[in-house]
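Colleague: Sharing a model prediction with you, sequence too.
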Amino acid sequence: MTALIGPDTTDPRSAADRQHRPIASALPQGLVSLLDHEQHAHTLLPEAVWAYFNGGAADETTLRANAQAWQTLELLPRVLRPLAGGHTRVQLLGRTLAHPILVAPMAHQGLAHPHGEHATALAAAALGAGLVVSTQASTRLEDVAHSYLPDADRGPLWFQLYIQPDRGLTCELVQRAEAAGYEALVLTVDAPVQGARDRERRAGFVLPAQVSAANLTSMPVPTQALLQPGQSALFDGLLAHAPTWDDVAWLRSITHLPVLLKGITHPADAVEAVRCGAAGIIASNHGGRTLDTIPATARLLPRVVQVVQGDVPVLVDGGIRRGTDVLKAMALGASAVLVGRPILHGLTNAGATGVAHVIRLLRDELEMAMALTGCRTLADAHLTLA
């Protein structure tokens, strides 16, 4: 037992139970919404892990605003419209998706369930949800692909990338993703440094020994920069290797895969992303985990969509908790949405079964919202906002 987990009195699952849990287990009774999943998962996870998964930066203003902004948007139903033969299908990067719900990249899913990303991949594939695998996954990217790709009804498989200070290591990650069958790269551009995650620090979160970034085992141990008097450990040390727009061009030059940029919030950056040849944009504030008081993504999305003018698809994440939220995102011009923390809650509650249930709930709610607002397809979503 690690110091993170603490004694069994603080965690209702014993160490042996956690280690030998099946990849899919029975869904606990009474879970009929994503909020139910969240509340039940909170009873299962150690408080430090809960703080890591669910906390945000600083005062968590943006974290709260993300969900609240979707709730504030109002739907105005149309009635007596023809709905027979309706569907949730969308087109994205040359593929037809059964629905516009993708699993966002999330690190260290082994903290939620011993099968981690493997369970998430099985569930996402079975439910036709796209899957974005984190560089900091607790499962090797090849193993996740092996779990996801064989399903005939799966969505797209993408690999989320942080450009490493060692370009050789970045090239290695890209080559591994290509060889494993990943279909796009998602470059995270909004986190050159970690945000001030007060809740994590108060809880004393540290990674336990049994969970690590499985794709970064070859990363060299960082050395302390030699600073001159008056220099900043951040600006003159860590950020000396922070990526720039030139790195986006370099990344595109070493891969045949389309590159999407995740973390675009400013319209000017959206324009630059298109100029640099990005295949898509993900409007994201990192789930409120980096810079606090950034506007909610529901507010940012229309500005990004407006300047991109349809040149590339724009996806959005942050605070999606209901099928009505998905419909509202599509109404604002999104091509698809990414869902993060609710997936971790489902994973905690019942492994692959829990993840599948979360995705199913969102899709069912999306279909109900479409029917009740008079949308036969998501091409009609723009008609739904009050």
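Modeller: That came through fine.
Colleague: C-alpha from now on. contacts and neighbour counts both.
Modeller: OK.
Colleague: Quick one: residues contacting residue 278.
Modeller: Counting by C-alpha atoms under 8 Å, 6 or more residues apart in numbering, residue 278 makes contact with 258-261, 312.
Colleague: from the residues you listed, which is closest to residue 249?
Modeller: Closest approach to residue 249 among the contacts of residue 278 (C-alpha to C-alpha): residue 259, at 10.0 Å.
Colleague: Excluding residues flanking it in the chain, which one is nearest that closest one?
Modeller: Leaving aside its sequence neighbours, residue 259 sits nearest to residue 185 (C-alpha to C-alpha, 6 or more residues apart in numbering; 4.8 Å).
Colleague: try residue 226
Modeller: residue 237 (7.9 Å).
Colleague: I'd assumed residue 222 was in contact with the one you found.
Modeller: No - look at residue 237 against residue 222 with C-alpha atoms under 8 Å: they stay out of range, at 10.9 Å.
Colleague: neighbour count winner among those two?
Modeller: Neighbour count, other C-alpha atoms under 10 Å: between residue 237 and residue 222, residue 237 has more, with 16 against 8.
Colleague: Could you tell me which residues make contact with the more buried one?
Modeller: Residue 237 makes contact with 224-227, according to C-alpha under 8 Å, 6+ apart.
Colleague: What segments of the stretch 201-350 of the chain are helices?
Modeller: With helices called from DSSP state H, counting those that start in this stretch, the stretch 201-350 of the chain shows them at 245-253, 267-275, 297-308, 323-331, 341-373.
Colleague: Show me what the second one is packed against.
Modeller: To tie it back to what came earlier, the one meant is helix 267-275. Judged by 3 or more C-alpha pairs under 8 Å, 6 or more residues apart in numbering; DSSP states H and E, helix 267-275 is in contact with strand 280-283, helix 297-308.
Colleague: Reformat those into a markdown table and put distance to residue 19 next to each item.
Modeller: Listed next are those as a markdown table, based on distance: least, C-alpha to C-alpha, whole Å:
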| stretch | distance to residue 19 |
| --- | --- |
| strand 280-283 | 35 |
| helix 297-308 | 37 |
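Colleague: then this one, side by side with the first:
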Amino acid sequence: MTDNPDLLETYRTMAAKQLAIGPLAFLNGSAGAGLTQRANRLGFDDITISPRVLRDLRGGGTAIQLLNQSLKSPMLVAPIAYQTLFAPQGECATAMAAAAQGAGMVLSCQSATHMAKVQQAGEGNATWFQMYWQAAGRAATLKLADTAAATGFSALVLTVDAPVNGVRDAEITAAFRLPPDVTAVNLTNAPQPEFAPLKSGESLLFDRVASCLPNWDDVAWLCRNAPLPVIVKGVLSPADAALAVTAGVRAVIVSNHGGRVLDGVPAAIAALPAVVDEVQGAVPVLMDSGIRRGSDIFRALALGASAVLIGRPVMWGLVVNGAQGASHVLRMLRDELEVTMVLAGCRTIADITRDCVHLKR
């Protein structure tokens, strides 16, 4: 693999050959026509790096502090569900990879592995737990938060941009269904709401599903009552970012779910600057969706992100070579970030500021 100039692309290609059509559609597929998924990548092409030269770079590095967590680089593994679809050890292998590289990991509440096992495999490095608002309401959501806290997680990542699944053409075409041995084991005992049969003229989505969805008052309630800091993931609008800060969240993640939910929304990297400007440093702003190179991470940091989340690329490594493959992907991205920093004249992450890049449009 070392003779390929784009190792990450090699991982993607090899993973596509190794996965069955269903899991591959689940991993790589997008919502709708894939406009947003493509925009996530093209958005980085609109940002050029403006390097400075002849600077003193001695003693530099990529280490950061994020919500009282020390990371060797500004990277976390994004929450991805059902990782045993991609490798037998699933989330445990990913946790080992993150621990090996000093990266953070956000464990999906739809993990196919019990959260305690993942914590043990990652030596406590899987410190954030991603969750959705539970359909049964506040009590059920708080119970899940309490379980995460008791298991050793240090923050809750409340994902708010996917109250329902997007229309994912590739999964529909592949007739993807979870195998019987792959389930969301951490939600097995979660209570479910009970509904009477639909009445004439009643909408399943707008009446039944909508009645279970949270609002900003619920987020504020969770921030007040949860045993851990709450981070909101899935924000593209500056107005929503402001509401999140008012609700009491400790960080905001700019994300369009990797283009998997609503097709036609802006690229996450394009939405990032306005959210950063709106928040004005009140809380850290992170981003995900579309990062494929260390230079992409540099661009995101220059536009105000405190850190980034890496999703599909880590899974490609996991498919190809388990924990070692996932670890290699994280190491490659960190190495590329370090090279970019040196060539751009940035000694530390704090040196990566908005004047380090130029927006073409």
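Modeller: Okay, I see it. Here the structure is a predicted model, which means the values were calculated and not measured.
Colleague: before we move on, the earlier item: my read is that the residue nearest to residue 259 of the first structure contacts residue 256, right?
Modeller: No - the criterion here is C-alpha under 8 Å, and residue 185 of the first structure misses it with residue 256 at 9.8 Å.
Colleague: out of the two, which sits in the more crowded spot?
Modeller: Using other C-alpha under 10 Å, the more surrounded residue of residue 185 of the first structure and residue 256 is residue 185, with 27 against 13.
Colleague: Report the contact partners of the residue nearest the centre of the second structure.
Modeller: Residue closest to the average C-alpha location in the second structure (C-alpha atoms, centre = their mean): residue 78, at 3.1 Å. Applying C-alpha under 8 Å, 6+ apart to residue 78 of the second structure gives the contacts 105-107, 288, 309-311.
Colleague: Out of those residues, who's the most crowded?
Modeller: Top of those by neighbour count (other C-alpha under 10 Å): residue 288, with 30 neighbours.
Colleague: distance of that residue from residue 220 of the second structure?
Modeller: Using C-alpha to C-alpha, to the nearest Å, residue 288 of the second structure is found at 24 Å from residue 220 of the second structure.
Colleague: Over to residue 108 of the second structure?
Modeller: Separation of residue 108 of the second structure from residue 220 of the second structure (C-alpha to C-alpha): 22 Å.
Colleague: quick one, helices of the stretch 51-200 of the first structure?
Modeller: With DSSP H, counting those that start in this stretch as the criterion, the stretch 51-200 of the first structure has helices at 61-72, 116-126, 141-148, 167-180, 198-203.
Colleague: what do we get in the second structure for the residue nearest to residue 259 of the first structure?
Modeller: Using TM-score structural alignment, the equivalent of residue 185 of the first structure in the second structure is residue 156.
Colleague: I'd assumed residue 126 was in contact with that match.
Modeller: No - using C-alpha under 8 Å, residue 156 of the second structure is not in contact with residue 126; the gap is 11.5 Å.
Colleague: Now check the second structure for the residue matching residue 134 of the first structure.
Modeller: The alignment partner of residue 134 of the first structure in the second structure, by TM-score structural alignment, is residue 108.
Colleague: What of residue 158 of the first structure?
Modeller: Alignment note: residue 158 of the first structure maps to residue 128 in the second structure; criterion TM-score structural alignment.
Colleague: For that match, give its distance to residue 176 of the second structure.
Modeller: 28 Å.
Colleague: same deal with residue 11 of the second structure?
Modeller: Between residue 11 of the second structure and residue 176 of the second structure the distance is 22 Å, computed by C-alpha to C-alpha.
Colleague: ditto for residue 191 of the second structure
Modeller: In this view, residue 191 of the second structure and residue 176 of the second structure are 26 Å apart by C-alpha to C-alpha.
Colleague: among the helices of the stretch 201-350 of the first structure, which is nearest residue 141 of the first structure?
Modeller: helix 341-373 (17.5 Å).
Colleague: same for the closest one, what does it pack against?
Modeller: If you count contacts as 3+ C-alpha pairs under 8 Å, 6+ apart, helix 341-373 of the first structure packs onto helix 34-44, helix 47-54, strand 101-103, helix 116-126, helix 323-331.
Colleague: Where in the second structure does that helix fall?
Modeller: Aligned using TM-score structural alignment, helix 341-373 of the first structure spans residues 312-344 in the second structure.
Colleague: what's the answer for stretch 52-63 of the first structure, then?
Modeller: Aligned using TM-score structural alignment, stretch 52-63 of the first structure spans residues 26-37 in the second structure.
Colleague: now stretch 272-279 of the first structure
Modeller: Against the second structure, stretch 272-279 of the first structure falls on residues 243-250 (TM-score structural alignment).
Colleague: Test my guess that residue 73 of the first structure contacts residue 331.
Modeller: No - assessed by C-alpha under 8 Å, residue 73 of the first structure is found out of contact with residue 331, at 10.6 Å.
Colleague: anything in contact with each of the two?
Modeller: Common neighbours of residue 73 of the first structure and residue 331 (C-alpha under 8 Å, 6+ apart) are residue 385.
Colleague: Looking at those two, which is more packed in?
Modeller: More crowded of residue 73 of the first structure and residue 331, by other C-alpha under 10 Å: residue 331, with 20 against 15.
Colleague: Matching that one against the second structure, which residue comes up?
Modeller: Mapped onto the second structure by TM-score structural alignment, residue 331 of the first structure lines up with residue 302.
Colleague: Contacts only, for its match.
Modeller: By C-alpha under 8 Å, 6+ apart, residue 302 of the second structure lies in contact with 352-357.
Colleague: Of those, which are still contacts in the first structure?
Modeller: Of those, the ones still in contact in the first structure (both residues aligned by TM-score structural alignment, their matches' C-alpha atoms under 8 Å) are 352-353, 355-357.
Colleague: Against residue 235 of the first structure, how distant is the residue of the first structure positioned farthest from its centre?
Modeller: Most distant from the centre of the first structure: residue 229, at 40.1 Å, with distances by C-alpha atoms, centre = their mean. Distance of residue 229 of the first structure to residue 235 of the first structure, computed by C-alpha to C-alpha: 13 Å.
Colleague: Residue 360 of the first structure now?
Modeller: Distance of residue 360 of the first structure to residue 235 of the first structure, given as C-alpha to C-alpha: 45 Å.
Colleague: same thing with residue 38 of the first structure?
Modeller: From residue 38 of the first structure over to residue 235 of the first structure (counting by C-alpha to C-alpha), the distance is 38 Å.
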